[in-house]
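Peer 1: prediction below, plus the sequence it came from.
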Amino acid sequence: MTSGYLWLKAIHLVFVASWFAALFYLPRIFVNLATVPADSHAERERLLLMGRKLYRFGNLLMLIGLALGLWLWLGWGAGRFAGTGWLHAKLLLVVGAIGYQHVCRAHLRRFERLENTRTHRWFRVFNEVTVLLFAAIVILAVVKPF
């Protein structure tokens, strides 16, 4: 492996980990939003602002991470793993993480329209999905178990 490949891979991992940090925290904001009293407009607006900014920042991190991953795959020959099961599983989980990001946006919109019907407990469980996704993606990428 060349030095350039390793640098690109490291930068890719930094952006993916940063994207997931946003995905770890955004549902925590939802937990807090779900517990805000109806008459606490300032707190609700502050949390919504935080959620909007974090979602946008997470989207940027996601796009850069995906672009770097595509560059690794197409430009540096990482595509040679295309016939291996671990890569298919990893890519499927990445698609799941992208979907999770979009589901978070849908929840944020519901909070903005005062239409949320989920409890703070539901969002606590929802928040754990990202931990499982991240762990599985890292294990597949590093260990390459199959």
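Peer 2: It's in.
Peer 1: switch to C-alpha atoms for all contacts and neighbour counts from now on
Peer 2: Fine.
Peer 1: ok, then the element right after the host helix or strand of A67?
Peer 2: Assessed by DSSP states H and E, A67 sits inside helix 41-75. Sequence-wise, the next helix or strand downstream of helix 41-75 (DSSP H and E) is helix 85-112.
Peer 1: that next one - contacts with which helices or strands?
Peer 2: Counting contacts by 3 or more Cα pairs under 8 Å, 6 or more residues apart in numbering; DSSP states H and E, helix 85-112 is packed against helix 3-35, helix 41-75, helix 120-143.
Peer 1: and the helix holding A67, what does it pack onto?
Peer 2: Here helix 41-75 touches helix 3-35, helix 85-112, going by 3+ Cα pairs under 8 Å, 6+ apart.
Peer 1: and here is the other one:
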Amino acid sequence: MNEFLIFQWFKALHLIFMVAWFAGIFYLPRLFVYHAESTEPKVHAQLKIMERRLLYFVTPFMVLTLIFGFGMLYIYGLDWLRISSWMHIKLVLVFILVIYHIYCFSLVRDFRNDNVKRSGRWFRWFNEMPVIVLFVIIILAVLKP
């Protein structure tokens, strides 16, 4: 297989896993909103299961997104990376998303232990952060300013 075809496969897989990751990273904080705003013990019990399962389900998608993304960077090479300032911004934003994802583990644990001190309103704002970051990443990747 030539290098171009390998790169195309990496790009396709990167995008597939990114979409799957974001489906989860958009939905999980919405579950947090419902959980924070509910007072029903049965609802809390169900949401605890859903939150944990969803987070563990989408985490491999995050890892695979990173693997194929860094694989593309490797194929492009360091010289390309040095002159692509838009990619530096994108990588910082991806790093922020990874930290966001990891922080979700802490939130799932807090919900599991009934130790959440944040309001539904806070979780609504928390839910919007990855949307904004995704918009910026897509604009950077497409326009390459």
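Peer 2: Right, received. Where do you want to start? A quick note: this is a predicted structure, and the numbers were derived from the prediction, not measured.
Peer 1: include mean neighbour count and distance to H120 of the first structure when you put the helices and strands packed on helix 41-75 of the first structure into CSV, please.
Peer 2: Converted to CSV, these look like this (neighbours: other Cα atoms under 10 Å; distance: least, Cα to Cα, whole Å):
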stretch, mean neighbour count, distance to H120 of the first structure
helix 3-35, 18, 5
helix 85-112, 16, 12
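Peer 1: among those helices, which is nearest L74 of the first structure?
Peer 2: Among those, helix 3-35 comes nearest to L74 of the first structure, with 11.7 Å by Cα to Cα.
Peer 1: where in the second structure does the closest one align, residue-wise?
Peer 2: Counting by TM-score structural alignment, helix 3-35 of the first structure lines up with residues 5-37 of the second structure.
Peer 1: what's the answer for stretch 85-104 of the first structure, then?
Peer 2: So stretch 85-104 of the first structure sits over residues 85-104 in the second structure, by TM-score structural alignment.
Peer 1: same check, this time on stretch 55-73 of the first structure
Peer 2: Against the second structure, stretch 55-73 of the first structure falls on residues 55-73 (TM-score structural alignment).
Peer 1: could you pull out the buried residues of the matching stretch?
Peer 2: Residues 55, 58-59, 61-62, 64-69, 71-72 are the ones in stretch 55-73 of the second structure that count as buried (16 or more other Cα atoms under 10 Å).
Peer 1: which of these lies closest to V43 of the second structure?
Peer 2: Using Cα to Cα, L55 comes nearest to V43 of the second structure of the buried residues of stretch 55-73 of the second structure, at 18.0 Å.
Peer 1: wait, the closest one sits on F105?
Peer 2: Yes: using Cα atoms under 8 Å, L55 of the second structure is in contact with F105, at 7.4 Å.
Peer 1: give me the contact list for the match of stretch 55-73 of the first structure.
Peer 2: With Cα atoms under 8 Å, 6 or more residues apart in numbering as the test, stretch 55-73 of the second structure has contacts from 7, 10-11, 13-15, 17-18, 20-21, 24-25, 28, 81, 98, 104-105.
Peer 1: and it, how far from the first structure on average?
Peer 2: Its aligned residues in the first structure lie a mean 0.9 Å from stretch 55-73 of the second structure after superposition (mean Cα distance after the TM-score superposition for the first structure).
Peer 1: gap between that stretch and the chain center?
Peer 2: The chain centre lies 9 Å from the centre of stretch 55-73 of the second structure; the measure is Cα atoms, centre = their mean, to the nearest Å.
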